[in-house]
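J.: Predicted structure and sequence below. I'll ask about it afterward.
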Amino acid sequence: MKMQWLARVSPLLLLSATAVGAENLYVGAKVGSVTADNFGPLVESRTAIDDSDTSYGLFVGYQLLDTLSIEGSYNYLGEYNLKDIAGGSYDASTFDVLLKASGNINDSLALYAKGGFAIYDWNASGPGVESDDSGVIPTIAFGSEYSITPSMKIGLEYQFYDGIGGVNIDSFNVALSHSF
């Protein structure tokens, strides 16, 4: 399901990138660790929860000004096992739209902050906890980027999702991006 969603969204991102011109465009991928909390009393009273997993994502951005960009991204935010429910798990993914404000510390290092919204999809599976939901929530991120070359950057990022199906998710990622 998640890969089908990504397959549907990717051509739209590429078409819009072609339309606006490649000179201000950047693309990238990220991988990291996520933790989740606030599963709610109904779940937390029934089971222990493995509340951390691996996350990954793909993003495309367009630099509007030297210090302001707009980004779209797909993020898989992990699967969390419900330890006392046979086959029980919770998984989440998002499609984010963010404004990114950045400032250079020196020629190679920049700090940034992002804010925007996430369109989320989550699913809970297992006896007595089967459910799913989708919606729109706010999200923020903070990070740093180091220029390896004029067109290649590596970065560290923290992102917070407030209330994906009631669950708060913290994401810590390493990102690699390429500018055109």
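T.: Arrived safely, thanks for sending. Numbers count the residues shown, from 1 in each chain.

J.: When you work out contacts or count neighbours from here on, use the C-alpha atoms and nothing else.
T.: OK.

J.: Give me the most central residue, the chain.
T.: What sits nearest the mean C-alpha location of the chain, by Cα atoms, centre = their mean, is residue 75, with 3.9 Å.

J.: Helix or strand: which one has the nearest residue to residue 93 once chain neighbours are set aside?
T.: Nearest residue to residue 93, sequence neighbours excluded (Cα to Cα, 6 or more residues apart in numbering): residue 76, at 4.4 Å. Element membership for residue 76 (DSSP states H and E) is strand 68-81.

J.: what does that strand rub up against?
T.: Applying Cα atoms under 8 Å, 6 or more residues apart in numbering, the external contacts of strand 68-81 come out as 2, 6, 13, 34, 49-64, 87-102, 169, 171.

J.: Inside strands: which ones of these?
T.: 34, 52-64, 89-102, 169, 171 (DSSP state E).

J.: Mind listing what's buried along the helix ranked longest in the chain?
T.: Secondary structure assigned by DSSP state H gives helix 2-20 as the longest helix of the chain. In terms of neighbour count (16 or more other Cα atoms under 10 Å), helix 2-20 has its buried residues at 13, 17.

J.: Quick one: list the elements packing against that helix.
T.: Other helices and strands packing on helix 2-20, by 3 or more Cα pairs under 8 Å, 6 or more residues apart in numbering; DSSP states H and E, are strand 68-81.

J.: repeat that with 10 Å
T.: Applying 3 or more Cα pairs under 10 Å, 6 or more residues apart in numbering; DSSP states H and E, we find helix 2-20 packed against strand 25-37, strand 52-65, strand 68-81, strand 89-104.

J.: Distance to residue 114 for those strands - can I get that in CSV?
T.: Below are the helices and strands packed on helix 2-20 laid out as CSV (distance: least, Cα to Cα, whole Å):
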stretch, distance to residue 114
strand 25-37, 15
strand 52-65, 12
strand 68-81, 9
strand 89-104, 4
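
J.: residues contacting residue 60?
T.: 10, 13-14, 17, 25-29, 70-74, 97, 177-179 (Cα atoms under 10 Å, 6 or more residues apart in numbering).

J.: this is the other structure I want to compare:
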Amino acid sequence: MTKMYKILPLALLISGVVHAATDNPWYAGARIGGTNFDSFGGALDGAESSFERDDWGGGAFIGYTYNSWFGVEGGYTYLGQADANTGGGGFEVHGLDLVGKFTWHAAPSFDLFGKLGGYVFDVDNSVNNQDDNGVSATAGIGAEYFFNDDLSARAEYQYYNQVGGSSPGESDVHFYGVSLVYYWGAPEPVAIIEPEPVPEPAPVPVQPEVMKVKALSVNLPFAFDSNALSQSDIDRIQPIAQRLVEYPETKLYVVGHTDSRGSEEYNQKLSEERAAVVAGYLGAHFGINKSRIVAQGKGESEPLASNDTEEGRAKNRRVEVYTPGFEITK
């Protein structure tokens, strides 16, 4: 069992990062289910047959998700009471959980997760009138289904190791139950300006001198799962930046793309972020008005090469930056 808890967080990390079922980082919930007491020790050593070891438990919790695979969670959990078979009273446990939550997004609306952390317990053994408090280790696994971005349900199992002390006694406690969870706190989505159709050039009278200015375009490569501009990218778009400054009536078109790894929803969002980063840099550093910039993401829908090879995927992770050609009459 101990080896499984050590391997679980690493396995979830290596399994890969995909789009989360919800972008809300904060959540709170309540859980209820059954509990079981076993492996008695201390004052309870060998007394398993003297207690009814099954009861109910539950609690409430709040958590924060730091990224797509890790978050922290804390809350109150009541683990029930192992009632004495003769006389009154029993061995009752409640306390506070603080755990790390490791998540694998198995499907767009379905997660698998593991927990690892500590349990600050308070134990009351009314059979021998002894109390104790302290910290024990806890770990668990479960599955979570998202009804929408704000609401989910969980089924989970959690193990609490040797809760109690030598005087009141101690016991392993197993909790199994269901939870209802509410999520909130996602930032408002960034609006993406849909591109306008490139207008057909209007006919112009024949003039003695007409200067044709050619269209400029460049493809900027991006690293896997990145929306960061490199210095070489900035150098490559300088001619386009100078064109926009020199001709204030020209427009800028920025289209982001990704390779096929990851879900379509995640890739669409990443392509929009890449386009927004390039458009934002040109607008901020060269004073280009937002009305002159059209930015959009195409996700994985328009590859330049096959996504079956690393070389092909590298070509597909790109942002196309384009200014149309035009004519100037002198």
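T.: That came through, no problem. Keep in mind that what you see is a predicted model, and the values were worked out from it rather than measured.

J.: what's the TM-score for these two chains?
T.: Put the two chains on top of each other and the TM-score (TM-score structural alignment, normalised by the length of the first structure) is 0.82; 155 aligned residues with a Cα RMSD of 1.6 Å.

J.: Residue in the second structure paired with the residue nearest to the centre of the first structure?
T.: Matched by TM-score structural alignment, residue 75 of the first structure corresponds to residue 77 in the second structure.

J.: what residues are up against the residue nearest to its match when sequence neighbours are not counted?
T.: Nearest residue to residue 77 of the second structure, sequence neighbours excluded (Cα to Cα, 6+ apart): residue 59, at 4.3 Å. For residue 59 of the second structure, the contact set (Cα under 10 Å, 6+ apart) comprises 29-33, 75-79, 94-97, 179.

J.: distance of residue 59 of the second structure from residue 25 of the second structure?
T.: Note on residue 59 of the second structure: its distance to residue 25 of the second structure, by Cα to Cα, to the nearest Å, is 21 Å.

J.: residue ranges for the helices of the stretch 151-300 of the second structure, please.
T.: With DSSP state H, counting those that start in this stretch as the criterion, the stretch 151-300 of the second structure has helices at 231-236, 238-246, 264-286.

J.: which stretch among those comes nearest residue 13 of the second structure?
T.: Proximity to residue 13 of the second structure, assessed across the helices of the stretch 151-300 of the second structure by Cα to Cα, is greatest for helix 264-286 (17.9 Å).

J.: So which bit of the first structure is the closest one matched to?
T.: Using TM-score structural alignment, helix 264-286 of the second structure pairs with nothing in the first structure.

J.: What residues of that helix count as buried?
T.: Buried residues in helix 264-286 of the second structure (16+ other Cα under 10 Å): 266-279, 282-283.

J.: Which of the contacts of residue 60 of the first structure are buried, as a PyMOL select command?
T.: Buried residues within the contacts of residue 60 of the first structure, as defined by 16+ other Cα under 10 Å, are selected in PyMOL through the command that follows:
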select buried, resi 13+17+25+26+27+28+29+70+71+72+73+74+97+177+178+179
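
J.: who are the neighbours in contact with residue 64 of the second structure?
T.: 24-28, 70-74, 100-101, 183-185.

J.: mind redoing it with 8 Å?
T.: Shown in contact with residue 64 of the second structure (Cα under 8 Å, 6+ apart): 25, 26, 27, 71, 72, 73.

J.: Can you tell me, leaving aside adjacent residues, what's nearest to the last one?
T.: Think residue 73 of the second structure. residue 63 (4.1 Å).

J.: counterpart of that neighbour in the first structure?
T.: Match for residue 63 of the second structure (TM-score structural alignment): residue 61.

J.: since we're on its match, how many residues are nearby?
T.: Residues lying near residue 61 of the first structure (other Cα atoms under 10 Å) number 23.

J.: Tell me who's in contact with it.
T.: Contacts of residue 61 of the first structure (Cα under 8 Å, 6+ apart): 25, 26, 27, 69, 70, 71, 72.

J.: Quickly note the distance from the first one to residue 18 of the first structure.
T.: Between residue 25 of the first structure and residue 18 of the first structure the computed distance is 9 Å (Cα to Cα).

J.: joint contacts of these two?
T.: By Cα under 8 Å, 6+ apart, no residue touches both residue 25 of the first structure and residue 18.

J.: For residue 97 of the first structure, which residues are in contact?
T.: By Cα under 8 Å, 6+ apart, the residues touching residue 97 of the first structure are 70, 71, 72, 73, 116, 117, 118.

J.: Could you dump the residues you listed into JSON lines and include distance to residue 135 of the first structure?
T.: Formatted as JSON lines, the contacts of residue 97 of the first structure follow (distance: Cα to Cα, whole Å):
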{"residue": "70", "distance to residue 135 of the first structure": "21"}
{"residue": "71", "distance to residue 135 of the first structure": "19"}
{"residue": "72", "distance to residue 135 of the first structure": "17"}
{"residue": "73", "distance to residue 135 of the first structure": "16"}
{"residue": "116", "distance to residue 135 of the first structure": "14"}
{"residue": "117", "distance to residue 135 of the first structure": "10"}
{"residue": "118", "distance to residue 135 of the first structure": "8"}
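
J.: Which one of those is nearest to residue 138 of the first structure?
T.: Nearest to residue 138 of the first structure among those, counting by Cα to Cα, is residue 117 at 4.4 Å.
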